[in-house]
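Participant: how does the following fold in three dimensions:
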Amino acid sequence: MTETADRTRRRWLVLAVAVAGQAATSTLVYGLPFLIPALRAAEGLDLAQAGGITVAPVLGVLVALIAWGAAADRFGERVVMTIGMTGTGVGALAAALLPGIPALAASLVVAGVFSASISAASGRAVLGWFGPTERGLAMGIRQTCQPIGVGIAALALPPVAGAFGYRAALLVPAALCLVCAVLVALALLDPPRQPAKSVAATRSPYRGGRLVRVHLASALLVVPQFVAGTFALTYLVSEQDWNPVAAGALLAAVQALGAAGRIGAGVWSDRVASRMRPMRTIAAGAALALVLWAIGDQVAPWLAAVGLVATMVISVTDNGLGFTATAELAGPFWAGRALGIQNTGQNAVALAVAPVFGALVPAAGWVWALLIAAVVPVAAMALTPVKGEGIG
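Facilitator: Take a look at the predicted model:
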């Protein structure tokens, strides 16, 4: 096998392992909203309280991302991801077994802290193995991990919770994370590291405002994604009288469309040599989808379902673009930290969406809550730094 062929084989192996690891953690970090009906029934919680508990892992992610990114910059991706996958699995196991709501929430936060390592380190690994002309595709594939993980959660968690309780359902992400910890330890390969060619290569990439604007626009675009992802099942069950298992099956199928959309957006960005122009277009689409959902809520259930599905699909396709742009602007010596900052902003917004939107719905109704949410991606369009973009 030639050196080029060996490198090709290795980079796709790294990408596959990164997707598997991030998908496993996503079943916990982003899949818990599918347990909201079971959690409310078992514990007597209102919508805002249950939503707050299901985003507890996101709080853990939020406080740890930058530190894990710095660790990946210094120690490499393999060791960081192995520790992170193991800790996430153990935290999820504790959440399933320890009694009481406080112990549940604390265990989920701890699991989130460890899962933060995967976001920064796996993205850094993909950046190191793929060049600029394929990076959008590679990052798009890597970003399918979240829809895959959420899709697994949508299929597995509601029926397990219905049969054995929501605590038993937490054993699903625990098992997935522990299995993937072994996979990462055995198969993940750190990319070759090149010495800095100049002092400029190691300087902070935050000089000027472009990278900051990428972070801000990406954070705002989390709002439509998490409005749909957190409340879709609850909306279909409580407002449209769907069966929870049937709704979960639909939403799992939607995740496949979202995964395909992320790959398509990555290829699109490679073809047009721009991450920001496609990202701005996607922001416009997310705003329109939320408006369609709001109109459908008043006009016809089928139209509301179309708007909901459109929001879920469109709102996730930009993630890989912001992630890729961040890595490219930061460069290899700052990528881990910059990706940590990128994800910190996104998860800070995600953490606020569940309780804020959960409180807004009973106060203003679904229509106004959705229309208010639609304003946010419009603001993201204005922040997206299209002018003067270059990739490499």
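Participant: could you use CA atoms for every contact and neighbour count after this?
Facilitator: Noted.
Participant: which residues sit in contact with the residue nearest the centre of the chain?
Facilitator: When Cα atoms, centre = their mean is applied to the chain, the residue found nearest the centroid is residue 146 (5.1 Å). Contacts for residue 146 (Cα atoms under 8 Å, 6 or more residues apart in numbering) come out as 22-23, 26-27, 30, 259.
Participant: before we compare anything, build this one as well:
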Amino acid sequence: MGHEQDEQDGRRRWLVLAVGMVAMIAGCAFQFGLPYLIPALRDEGLSLSQAGLLAACPTIGLVLTLTAWGAAADRWGERWVLASGLGLGGLVLLGSTAVRGTVGLGACFLLAGAAGASAHASSGRLILGWFPARQRGLAMGLRQTSLPLGVALSALLLPPLAGRGRSAALAVLGALSVAAALLVVALVRDPARPGAGAAGRSVNPYRTPVLWRLHGAATLLVVPQFTVSVFALVFLVDERGWSPSTAGPLLACVQVAGAGARLAAGRWSDVAGSRTGPMRRLALTASVVLVALAAGAFAHAVTATAALMAAGVVTVSTNGLSFTAVAEYAGGAWAGRALGVHTTVQNAVAAGVAPAAGALIGAAGYGWAYATAALFPLVAVAVVPGDGRPTNR
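Facilitator: As a prediction, the model looks like this:
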């Protein structure tokens, strides 16, 4: 009887993970995939700056509400918080198909992004509650692949849909979010809630420096990640002489390899029984690879291309580890808020990386930009805390 119950629980937890990933993919397809609608928005008469601002509105909404959604999940559970946020966001997107004017569209996109932020906090809490520590790193690594998968889905769907008009593309994005919300209601069940004792870690975990150091280290690692990814295509075209049509598929392969690196890092942490140990080693590896990339860029060497691909993979490999470490240390009573703070800080810093790195590239060249980025993982190695006591084993 116990063996059958274990098998049933195992099937349930992987089903919850799969539905959580679908929810994240639907949310990320809109929140981070809207730039693929920029040509359609410009066809409506918007300037490039206006279209770019509209594309940024979902991310702004996301940053504004992540912590609040996390607190709601901590208090009321993941299932209805996740479903209500996605459902509301999807309905706003469906309503935006009838909206005209930059201000109206911007308000809709901001509200939809703010509502859909529920997926980022709630799906992480589900993994903490349903998966034992020995599987949690791999599960969180799988969850972290939802962002590139969501962006890839937008890349496939939005350009052809936009040929029929902006409204058709927004209708599909809205329908995806609503469908994901209904799937959550039908298939997801909240994990058992922790008690008020030590297992639930009801005492504010921010009274110690561990969570602050995890937030800080992960945010430092955002800088090289976005320095590499944002300018990878331009580097290959301008510095290496590649055509965009050749560079694009290569960088798509790098994205896939990066998703694989997240999974491998998560599994490594499960086997090692540590999130922060692998995180330190991968951060140090990222610094070494970035130094090689900087050297190749200074010398205009062919090795720069290989180093760029390696950097694109290794700089994203720690994402799942930091999320898992934050959720485990915060515990069931605080995980939603902690993950909300974690994602908020990362997104806020990421928004500033592109203009800052672009200015440095314009003033001093790619070599100095990559050399500067190599310093951030070194600082992160020192900031990453020792292993806290994971909860919910």
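Participant: please state their TM-score.
Facilitator: Superposed pair, TM-score by TM-score structural alignment, normalised by the length of the first structure: 0.86. Supporting alignment: 388 aligned residues with a Cα RMSD of 3.2 Å.
Participant: could you say which helix or strand holds the residue nearest to the centre of the first structure?
Facilitator: In this assignment (DSSP states H and E), residue 146 of the first structure forms part of helix 145-164.
Participant: filter the contacts of residue 146 of the first structure down to just the ones in helices.
Facilitator: 22-23, 26-27, 259 (DSSP state H).
Participant: ok, which pair from those residues is furthest apart?
Facilitator: 27 and 259 (14.5 Å; Cα to Cα).
Participant: which of these two has more residues huddled nearby?
Facilitator: Set residue 27 of the first structure next to residue 259 and count neighbours by other Cα atoms under 10 Å: residue 27 wins out with 28 against 24.
Participant: residue 265 of the first structure touches residue 140, doesn't it?
Facilitator: Yes - with contact defined as Cα atoms under 8 Å, residue 265 of the first structure counts as touching residue 140 (6.9 Å).
Participant: quick check: neighbours shared by those two?
Facilitator: 320-321.
Participant: what helices or strands is the host helix or strand of residue 178 of the second structure leaning on?
Facilitator: Here residue 178 of the second structure, judged by DSSP H and E, is contained in helix 166-187. Applying 3 or more Cα pairs under 8 Å, 6 or more residues apart in numbering; DSSP states H and E, one finds that helix 166-187 of the second structure contacts helix 2-31, helix 78-96, helix 146-162.
Participant: could you dump the ones you listed into a markdown table with distance to residue 209 of the second structure added?
Facilitator: Output for those, formatted as a markdown table (distance: least, Cα to Cα, whole Å):
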| stretch | distance to residue 209 of the second structure |
| --- | --- |
| helix 2-31 | 30 |
| helix 78-96 | 27 |
| helix 146-162 | 29 |
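Participant: check the ones you listed for me and report the most buried one.
Facilitator: Ranked by mean neighbour count under mean count of other Cα atoms under 10 Å, those are led by helix 78-96, which reaches a mean of 25.
Participant: that helix: average distance to aligned residues in the first structure?
Facilitator: On superposition with the first structure, the average gap between helix 78-96 of the second structure and its aligned counterparts reaches 2.7 Å (mean Cα distance after the TM-score superposition for the first structure).
Participant: repeat for stretch 219-231 of the second structure
Facilitator: Mean deviation for stretch 219-231 of the second structure: 2.3 Å (mean Cα distance after the TM-score superposition for the first structure).
Participant: check stretch 6-17 of the second structure too.
Facilitator: Aligned to the first structure and superposed, stretch 6-17 of the second structure gives a mean residue distance of 1.0 Å (mean Cα distance after the TM-score superposition for the first structure).
Participant: and that stretch, how far from the chain's centre?
Facilitator: 24 Å (Cα atoms, centre = their mean, to the nearest Å).
Participant: over to stretch 136-152 of the first structure?
Facilitator: For stretch 136-152 of the first structure, the distance to the chain centre is 9 Å (Cα atoms, centre = their mean).
Participant: distance between the ends of that stretch?
Facilitator: End-to-end distance for stretch 136-152 of the first structure: 25 Å, by Cα to Cα, to the nearest Å.
Participant: in the second structure, what range does it match?
Facilitator: With TM-score structural alignment applied, stretch 136-152 of the first structure matches the range 137-153 in the second structure.
Participant: okay, now the closest residue to residue 225 of the first structure other than its chain neighbours: neighbour count?
Facilitator: Leaving aside its sequence neighbours, residue 225 of the first structure sits nearest to residue 315 (Cα to Cα, 6 or more residues apart in numbering; 4.9 Å). Using other Cα under 10 Å, residue 315 of the first structure has 31 neighbouring residues.
Participant: got a list of what residue 315 of the first structure touches?
Facilitator: By Cα under 8 Å, 6+ apart, the neighbours of residue 315 of the first structure are 221-222, 224-225, 282-283, 285-286.
Participant: repeat for residue 156 of the first structure
Facilitator: So residue 156 of the first structure contacts 169, 172 (Cα under 8 Å, 6+ apart).
Participant: which residue ranges of the stretch 151-300 of the second structure form helices?
Facilitator: Remark: helices assigned in the stretch 151-300 of the second structure by DSSP state H, counting those that start in this stretch are 166-187, 210-238, 244-272, 276-299.
Participant: for residue 135 of the second structure, which of those is the nearest?
Facilitator: If you check each of the helices of the stretch 151-300 of the second structure against residue 135 of the second structure by Cα to Cα, helix 244-272 wins as the nearest, at 6.0 Å.
Participant: elements contacting that closest one?
Facilitator: Secondary-structure packing of helix 244-272 of the second structure (3+ Cα pairs under 8 Å, 6+ apart): helix 133-144, helix 210-238, helix 276-299, helix 303-314, helix 319-330.
Participant: quick one: it to the first structure mean distance?
Facilitator: Helix 244-272 of the second structure sits 2.1 Å off on average (mean Cα distance after the TM-score superposition for the first structure).
Participant: and that helix, what's buried?
Facilitator: Neighbour-count burial for helix 244-272 of the second structure, counted by 16 or more other Cα atoms under 10 Å, picks out 247, 251, 254-255, 257-270.
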